[in-house]
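Participant: This is the structure alone, sequence omitted:
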């Protein structure tokens, strides 16, 4: 009668196979995680621009979105001014991009101001790049076009 259980050789073969499969999947997993974080950063950016435009119409105020990309952790600053002109002391809200995600201005203005009553902007079309810091090949382009600040993500 043979004793029940696994031999050392069988256990080593299974561990080797699991190790090979994990090594093959690790590259795909890290790329997927980076792509998902860039997508989340793009969503934060898009929602900030849309919220500023909507806030300008709803609150009849001037709303401004400013990208601060010079630090290690870039952020978006949303300023809400008390009146329909972009003057006075604003209420400021800061939105951080996910860890490892960077953003840069490709063209246009670094800040977008939306004015009441229609939520329109007089800024030239702007294009921003949201990318993964460890692998800049993982990118999303965010364009803000037109007088109503339509956001296009590529």
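Facilitator: Everything's here; your move. Everything quoted here is computed from the prediction, not taken from an experiment.

Participant: hey, let's count contacts and neighbours off CA atoms from now on
Facilitator: Noted.

Participant: now the strands: where do they sit in this protein?
Facilitator: 63-68, 75-80, 91-96, 101-107, 111-114, 126-132, 139-145, 150-153 (DSSP state E).

Participant: With mean neighbour count and distance to residue 12 added, can I get the ones you listed in JSON lines?
Facilitator: What follows is the strands of the chain, written out as JSON lines (neighbours: other C-alpha atoms under 10 Å; distance: least, C-alpha to C-alpha, whole Å):
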{"stretch": "strand 63-68", "mean neighbour count": "23", "distance to residue 12": "52"}
{"stretch": "strand 75-80", "mean neighbour count": "22", "distance to residue 12": "48"}
{"stretch": "strand 91-96", "mean neighbour count": "13", "distance to residue 12": "46"}
{"stretch": "strand 101-107", "mean neighbour count": "20", "distance to residue 12": "40"}
{"stretch": "strand 111-114", "mean neighbour count": "24", "distance to residue 12": "59"}
{"stretch": "strand 126-132", "mean neighbour count": "22", "distance to residue 12": "38"}
{"stretch": "strand 139-145", "mean neighbour count": "20", "distance to residue 12": "41"}
{"stretch": "strand 150-153", "mean neighbour count": "15", "distance to residue 12": "49"}
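
Participant: Pasting the second one now:
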């Protein structure tokens, strides 16, 4: 995990800054979904209302939770390792029944394929993910990746 921290030895150079990107579109799912669940602001709703010039409703939807972020959040993507026919029912439900403690730390999830469906090989499809989950911790930021790693190790699905 990369975190900003104070340097032990100050630099002698004058600090500088530069613009990396100007992106006029709403953010993608990796940015918008975590913000929606952590801070309570759904970027896509206000973006649509701004396009309709409905500034009043856009302003109403642009306020975060009163207390700020309710937790630290990470989106966990479960990759497809090979194509074939899915033999698993929803692996997220299976994980939650087997590990209820993990279920309590998932705010949202999506499984892209279920039993009997054809799962494309990662080389033939842009969506090379079997599922994705928003996991969270109210303990610490450092705790969040630990939960994410547990989910990656514990979530099981079968493709033949």
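Facilitator: Thanks, I have it. Note that the structure is predicted; figures quoted are calculated from it, not measured.

Participant: what's the TM-score here?
Facilitator: Here the superposed chains carry a TM-score of 0.24, computed using TM-score structural alignment, normalised by the length of structure 1; 64 aligned residues with a C-alpha RMSD of 5.0 Å.

Participant: Of all the strands of structure 1, which one comes closest to residue 34 of structure 1?
Facilitator: For residue 34 of structure 1, the closest of the strands of structure 1 is strand 126-132, at 6.3 Å, according to C-alpha to C-alpha.

Participant: by contact count, what packs against the closest one?
Facilitator: helix 8-59, strand 101-107, strand 139-145 (3 or more C-alpha pairs under 8 Å, 6 or more residues apart in numbering; DSSP states H and E).

Participant: list the contacts for the closest residue to residue 111 of structure 1 other than its chain neighbours?
Facilitator: Nearest residue to residue 111 of structure 1, sequence neighbours excluded (C-alpha to C-alpha, 6 or more residues apart in numbering): residue 66, at 4.3 Å. In this structure, residue 66 of structure 1 makes contact with 76, 77, 78, 110, 111, 112, judged by C-alpha atoms under 8 Å, 6 or more residues apart in numbering.

Participant: quick one: which two of those residues are the most distant?
Facilitator: 78 and 110 (12.4 Å).

Participant: what's the closest non-adjacent residue to residue 96 of structure 2?
Facilitator: Nearest to residue 96 of structure 2 is residue 103, by C-alpha to C-alpha, 6+ apart, at 4.9 Å.

Participant: Can you tell me how far that neighbour is from residue 93 of structure 2?
Facilitator: 9 Å (C-alpha to C-alpha, to the nearest Å).

Participant: Hmm, residue 134 of structure 2 is touching residue 72, no?
Facilitator: No. Contact between residue 134 of structure 2 and residue 72 fails when scored by C-alpha atoms under 8 Å: they sit 10.2 Å apart.

Participant: How many residues are close by residue 153 of structure 2?
Facilitator: Residue 153 of structure 2 is flanked by 10 other residues according to other C-alpha atoms under 10 Å.

Participant: show me what contacts it?
Facilitator: By C-alpha under 8 Å, 6+ apart, residue 153 of structure 2 has no neighbours at all.

Participant: buried stuff in the helix or strand harbouring it?
Facilitator: Taking DSSP states H and E as the criterion, residue 153 of structure 2 maps to helix 143-154. Buried residues in helix 143-154 of structure 2, counting neighbours by 16 or more other C-alpha atoms under 10 Å, are found at 144, 145, 147, 148, 151, 154.
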